[in-house]
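> okay, here's the prediction I keep looking at, along with the sequence it came from:
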Amino acid sequence: MAATVDAEYERSVALLERLVNQNSGTMNLPGVAKVGAMMTEQLRGLGFTVTWKPLPQTGRAGHVIAVHAGKGGTKRLLLIGHLDTVFEADSPFQRFVRHGEEASGPGAGDDKGGMVVMLAALRAMQAAGTLKTANIEIVLTGDEEDSGDPVAIARADLIAAGKRADVALDFEGLAVEDGRDMGSIARRSVNDWTLAVTGKSGHSSRIFSEAFGDGAANEAARILAAFRTQLPEPNLTFNTGLLAAGVTAAIDTGGSKATAQGKSNIIPAQAIASGDFRTLSEEQTQRVRTKMTAIVADHAPGTDATITFKSGYPAMAPTAGNQALLARLNGVNRDLGLAEMPALDPLKRGAGDISWVAADVDGLVGLGTASRGDHTPDEVVDLASIRRQAKRAAILMSRLSAERRSAGSRAAH
């Protein structure tokens, strides 16, 4: 398997170039579909039955779902990646440019590099004869960077695949710290919140009086300051992304623009703020929501305040099962003569699609390429990382897929 990965390295780089040069910003629906078609061709060549699942009802292009039926009674693997990038069709960052063992380009690492690693590993398994008996399902989403709505439909196929699987492997980027490859066994959730505050308006000379109170702007600031002092706990971050106050204040339906009208001598009647918070478990999510709701409910006299929440990505907690999978990967590293991969601090990794299946199946994240500058025009992929990541994945998948399903496994039930 290792020899196959090395022999086909330039083939992998050439495929990455073709994928990157096809724009697939999330909202470029035809572009996402074209990348899906490119991946479909590759997977069918490996013996997968591939379906393109269009999702017009969510406002997104769709997903690639590929199934390889192997030996009965053996572990079922779910491989996860995504077709889309953050760089839309009007972005000036459009082309793959190679610089020796590095290359720049939109999505070169996130996540087209990851999909190339996945294919390189599967080709290595095919060459070694281990793919033939492997039970593998692949879900390549077309909207990981900006999920379609309703999310229950957008992620239904991925969640269903997770319930069928015994192991989930996510081919997003490899984390590297101080030159050392890291293993990822956890990802934090994303939860959006919106704070709306109202107060009595009038001439600014009357502010803080019993008749007019603090005004909406000051009360919003007090609540946000209370978040900062009362919420902190391990593995939690929270952010205010938009803030506006005035006689009128509003955030647009897209959630990316705030508007306000007022004057320096008028007490603001309205204030609005929005942001997110990220947690490592559903229990932590509920605890933080309860704290925030209580802080907002204790608003100052003469004002009113409400907070609403919208769930985004769930958390992938660092379970014992995930830790055991990292130990298995480190067994592969030892056999390849590679250094052990410590577990990455989940504060250093954003949310991702594997979180949707984390409640149902043990998983690992970060089997894709190493890169830097992701989500910026400075995105650069370490092409050499294709080699070691594909070798790791091919051997790990070969070993896992040869094992019998446990009667006590979550998927077996």
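Sure thing, it's come through. Here the structure is a predicted model, which is why all the values come from computation and not from measurement.

> please count neighbours and contacts with C-alpha atoms only from this point.
Will do.

> pull the number of nearby residues for residue 129.
13 (other Cα atoms under 10 Å).

> on the three-state scheme, residue 3 is what?
helix (DSSP: H, G, I helix; E, B strand; the rest coil).

> OK, contacts around it?
Going by Cα atoms under 8 Å, 6 or more residues apart in numbering, residue 3 touches no other residue.

> give me that answer again for 10 Å
Residue 3 is in contact with 9, 124, 127, 128, 387, 391, counting by Cα atoms under 10 Å, 6 or more residues apart in numbering.

> so the last one sits in a helix?
Yes - the assignment for residue 391 (three-state DSSP) places it in a helix.

> for the contacts of residue 3, give me JSON lines that also has distance to residue 93 and neighbour count.
Formatted as JSON lines, those follow (distance: Cα to Cα, whole Å; neighbours: other Cα atoms under 10 Å):
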{"residue": "9", "distance to residue 93": "25", "neighbour count": "18"}
{"residue": "124", "distance to residue 93": "32", "neighbour count": "27"}
{"residue": "127", "distance to residue 93": "36", "neighbour count": "15"}
{"residue": "128", "distance to residue 93": "38", "neighbour count": "16"}
{"residue": "387", "distance to residue 93": "26", "neighbour count": "22"}
{"residue": "391", "distance to residue 93": "30", "neighbour count": "27"}
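
> put this next to the first one:
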Amino acid sequence: MVDYQAVMDFVSQQEDRMFSVLRDMVLIQSGSYNKEGVDRVVRLISGFFSDTPFHIKEIPQDKFGNHLLVCTEAARVSHKSILVTGHTDTVFPEDTTFNWYREDEERAYGPGVIDMKGGLVVGMFAMKALQHLGLSEEIPVRFLFNSDEEIGSPSSRQIIRELAKESKFGFVLECGSLDGRIVTGRKGKIGIRLLVEGGAGHAAFASEEKPSAILELAHKIIKIEALNDVTAGISVNVGTINGGTGPNVVAKNAEAGIDVRYTEPSQREIILSGLERIVGESIIPVVKSKYRIVSERPPMPQTERNRRLFEVIRDTGKKIGLDVNDEFRNGVSDANLIAAEGVPVVDGLGPIGDLDHSEREYMIKKSLPERTTLFTLSLIESWKRKGEL
């Protein structure tokens, strides 16, 4: 029998400390490329768990911040565990002026307050709650704090996928939507760099078929944008362009940055085939083009197993007076990597807020203890019902 009241009492007793930890974490500047700052966040988290019997392993990195893996006692002996992930980095650069934290009666403000240091606090105190209740010896949880999610998880993606293979199911603590929905599916994403090479020359003496890389790129952009298919859930956006050396010079080189989002795994090849056709066909015969994939996350389909895992959370929420619904999100997260291993996963379990990735980012304060209670109980209930998942 799950003691719901004991969980709610623990979270209530810890609420002041939760906001204190959140404040301390937010005030550490931890942009993705600020290794020193991200490592300070990792040390804060390690210190938070220093009085527990949990296994704490720091995973050193040369370029990016270190990762941290925290495991309950049960996870050290169990073949299949619950995987929890959350990232310690933010989108804000080291020299940002958005380097403060404040609260009013209803909201907390600061860089990463919901994306996703608030989610880290939810997971950290849920782990402490399991220990307090004597359940950390029974429920195997592996919590990976990774340092580079905001830039595509280049150094942590393989760690996440390997941990996913050893997991029964997974939870990701990105923020919840304003209406309280959590995530059972996400689009996939491909980041592409398109490179065009022509021939330089003086603009005053250009021929009719001047080998301008910029002109060729302009033709290609129109065709690439035509790959959009809103009905099918496919979005293709040419978001950056660069090229040329001056107005009086025919551009030898040009490039574009392209963001692709899609819903179904099968759509990936359709999109890339269309792109390859566009890249391979030159309007200006002597101009050549090529592309390369610079980042990628596969889609997270709304599978039946994801749905069953969500239903555990929904049922748990009802018992504590929280109305929980699910949604499909266009954005990506590390949940996409877990889903790629065929492991059921639910995301968006962090606190509720809005305007992340901006200097107006805020959290609705009451959602921090609410989501901590919900997540703690969901860990307990999902492991209890693991045979159904």
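Received it, and whenever you're ready, just let me know what you need. Model, not experiment: these values are computed from the prediction.

> on that earlier part again, list the ones among the contacts of residue 3 of the first structure that fall in helices.
9, 124, 127, 128, 387, 391 (DSSP state H).

> hang on, the last one packs against residue 7?
Put plainly, it is residue 391 of the first structure. No - taking Cα atoms under 10 Å as the definition, residue 391 of the first structure is not a contact partner of residue 7, at 11.9 Å.

> next, residue 296 of the second structure: secondary structure please.
Residue 296 of the second structure - assigned by three-state DSSP - is strand.

> counting neighbours, what do you get for the closest residue in space to it that isn't next to it in sequence?
Once flanking residues are discounted, residue 296 of the second structure sits nearest to residue 190: 4.4 Å by Cα to Cα, 6 or more residues apart in numbering. Close neighbours of residue 190 of the second structure, defined as other Cα under 10 Å, add up to 19.

> quick one: the strand or helix carrying residue 190 of the second structure to chain centroid distance?
Using DSSP states H and E, residue 190 of the second structure sits in strand 188-197. Computed by Cα atoms, centre = their mean, to the nearest Å, the chain-centroid distance of strand 188-197 of the second structure equals 20 Å.

> same question, stretch 393-403 of the first structure
On Cα atoms, centre = their mean, the centre of stretch 393-403 of the first structure falls 24 Å from that of its chain.

> please apply the same query to stretch 364-378 of the second structure.
With Cα atoms, centre = their mean, you get 20 Å for stretch 364-378 of the second structure.

> in the first structure, what range does that stretch match?
The aligned range for stretch 364-378 of the second structure in the first structure is 382-396, by TM-score structural alignment.

> which parts of that stretch are buried?
Burial within stretch 382-396 of the first structure, assessed by neighbour count using 16 or more other Cα atoms under 10 Å, is assigned to 382-383, 385-396.

> need the strands for the stretch 101-250 of the second structure, in chain order.
102-103, 107-109, 141-146, 167-172, 182-186, 188-197, 201-202, 235-243, 249-250 (DSSP state E, counting those that start in this stretch).

> who are the contact partners of the aligned partner of residue 340 of the first structure in the second structure?
Residue 340 of the first structure maps onto residue 324 of the second structure when the alignment is built from TM-score structural alignment. Residues near residue 324 of the second structure by Cα under 10 Å, 6+ apart: 179-182, 310-311, 313-318, 374.

> looking at the first structure now, which of the residues you listed still hold up?
Mapped onto the first structure and checked by both residues aligned by TM-score structural alignment, their matches' Cα atoms under 10 Å, the contacts of residue 324 of the second structure keep the contacts 179, 180, 181, 182, 310, 311, 313, 314, 315, 316, 317, 318.

> put the buried members of those residues into a PyMOL selection.
Buried residues within those, by 16+ other Cα under 10 Å, are selected in PyMOL with:
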select buried, resi 180+181+182+310+311+313+314+316+317
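
> can you lay out the kept ones among the contacts of residue 324 of the second structure as a markdown table showing distance to residue 288 of the second structure?
Converted to a markdown table, these look like this (distance: Cα to Cα, whole Å):
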| residue | distance to residue 288 of the second structure |
| --- | --- |
| 179 | 49 |
| 180 | 49 |
| 181 | 47 |
| 182 | 45 |
| 310 | 49 |
| 311 | 52 |
| 313 | 53 |
| 314 | 54 |
| 315 | 57 |
| 316 | 58 |
| 317 | 57 |
| 318 | 59 |
